[in-house]
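# Output the structure for:
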Amino acid sequence: MMHEFALRVYYEDTDLAGIVYYANYLRFIERARTEWVRVQGIDQTRLKKEEGLVFAVRHLEADYLAPARFDDDLTVCTRVKQMTGARIVLNQDVMRGTDLLFSSQVTLVALTVDGQPTRLPANIRRIVH
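Coordinates of the predicted model:
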């Protein structure tokens, strides 16, 4: 299953050259991941409060392929690549129409609120496709 998250590039997202500043792609994919988790029916606030569990990025690979510019309409496409008992690997691409601008692979892990690694709960593994 692929989740799509639409966004528009604002002036504040760009650099002096008028293109999206490279670090902002990480913000874009973070927003998309938050919405992907929400669509999965996972309430991260409740998960932290009741189960003492949070998600964290463990590893990220990113390819910047073409620039996005002010006022572009973009779509972040999020897909599960792999899931184990301890991690979720996602592919996240930023598209402008059919043009691939940014491609990433993000590894998420579960942590206790104290920052200790923990296994993904069975209910989370069942929910995530």
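# going forward, measure contacts between C-alpha atoms and count neighbours the same way
Fine.
# in the biggest helix by length in the chain, what's buried?
For the chain, the longest helix by residue count, based on DSSP state H, is helix 24-39. Neighbour counts using 16 or more other Cα atoms under 10 Å place 25, 28-30, 32-33, 35-36 of helix 24-39 among the buried residues.
# can you give me the helices in this structure?
Going by DSSP H, the chain shows helices at 24-39, 44-51, 122-127.
# you'd agree A6 is up against D72?
No - counting by Cα atoms under 8 Å, A6 stays clear of D72, with 10.6 Å between them.
# For the comparison step, fold the sequence that follows:
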Amino acid sequence: MNDSNKKTHLFSVQIYYEDTDHSGVVYHANYLKFFERAREDIIGIKKISSMWHQQGIGFAVYKASMGFHDGAVFGDLLEIKTTGEKQGDYRIVFSHEAWRPDAAKPAVTCTLELVCLGPNKKLMPIPDLDFLTN
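Sure, this is the predicted structure:
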């Protein structure tokens, strides 16, 4: 996430006991939830809700690639660093990193690709979203 043209969005996630598995680290699938919350925070819940309820527009993940490097644990306050890039008319690529406090490397990395779906779940061009780079 060192590209100077990309805006990095920061989002904090408190790790609760319920987020962990039997080994005491965050259950791997929960990172997808954390990254989803960060994306909703970037776009704005009111804007997403309006798009959905008034225009029938939503987003769907069609590809995700994740790397797990250092498990977060109960009590950690993770910093989610996110950038987004519009690639063509129909795809957004998000890069996410989950950082533990005072860590030298991200705990988890994720590249996630989204498309926009309109009424009847038909593929449609990505609407204008302020935070995206082209």
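# Mind checking the TM-score on these two?
Here the superposed chains carry a TM-score of 0.88, computed using TM-score structural alignment, normalised by the length of the first structure; 125 aligned residues with a Cα RMSD of 1.8 Å.
# ok so, going back, which one of the helices of the first structure lies closest to Y64 of the first structure?
Among the helices of the first structure, helix 24-39 comes nearest to Y64 of the first structure, with 9.0 Å by Cα to Cα.
# rewinding a little: CSV for the helices of the first structure, including distance to V113 of the first structure?
Shown next, in CSV, are those (distance: least, Cα to Cα, whole Å):
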stretch, distance to V113 of the first structure
helix 24-39, 18
helix 44-51, 7
helix 122-127, 17
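# So which of those is nearest D93 of the first structure?
helix 24-39 (8.1 Å).
# what's that closest one packed up against?
strand 2-8, strand 73-83, strand 87-96 (3 or more Cα pairs under 8 Å, 6 or more residues apart in numbering; DSSP states H and E).
# most neighbours per residue, which of the ones you listed?
Ranked by mean neighbour count, those are led by strand 87-96 with a mean of 21 (mean count of other Cα atoms under 10 Å).
# Quick one: end-to-end distance for stretch 116-123 of the first structure.
20 Å (Cα to Cα, to the nearest Å).
# got it, and stretch 110-129 of the first structure?
Counting by Cα to Cα, you get 17 Å between the two ends of stretch 110-129 of the first structure.
# ok, and what's touching that stretch?
Contact with stretch 110-129 of the first structure is made by 1, 40-42, 48, 52-56, 80, 83, 85-87, 109, as judged by Cα atoms under 8 Å, 6 or more residues apart in numbering.
# And the residue nearest the centre of the first structure?
Taking Cα atoms, centre = their mean, the centroid of the first structure lies closest to R33, which sits 3.3 Å from it.
# The second structure: which residue goes with that residue?
Aligned counterpart of R33 of the first structure in the second structure: R39 (TM-score structural alignment).
# quick one on the thing from earlier: between strand 2-8 and the longest helix of the first structure, find me the angle.
130 degrees (axes from the mean of the first three to the mean of the last three Cα atoms, to 10 degrees).
# Could you check how far whichever residue in the first structure pairs up with A98 of the second structure is from D73 of the first structure?
The alignment partner of A98 of the second structure in the first structure, by TM-score structural alignment, is V94. Distance, V94 of the first structure to D73 of the first structure, using Cα to Cα: 10 Å.
# swap in F102 of the first structure?
Counting by Cα to Cα, the gap from F102 of the first structure to D73 of the first structure is 14 Å.
# Same question for S104 of the first structure.
Applying Cα to Cα, the value for S104 of the first structure to D73 of the first structure is 19 Å.
# next one: D93 of the first structure
14 Å.
# What of Y11 of the first structure?
Distance of Y11 of the first structure to D73 of the first structure, given as Cα to Cα: 13 Å.
# Having no further points to raise, I will conclude here.
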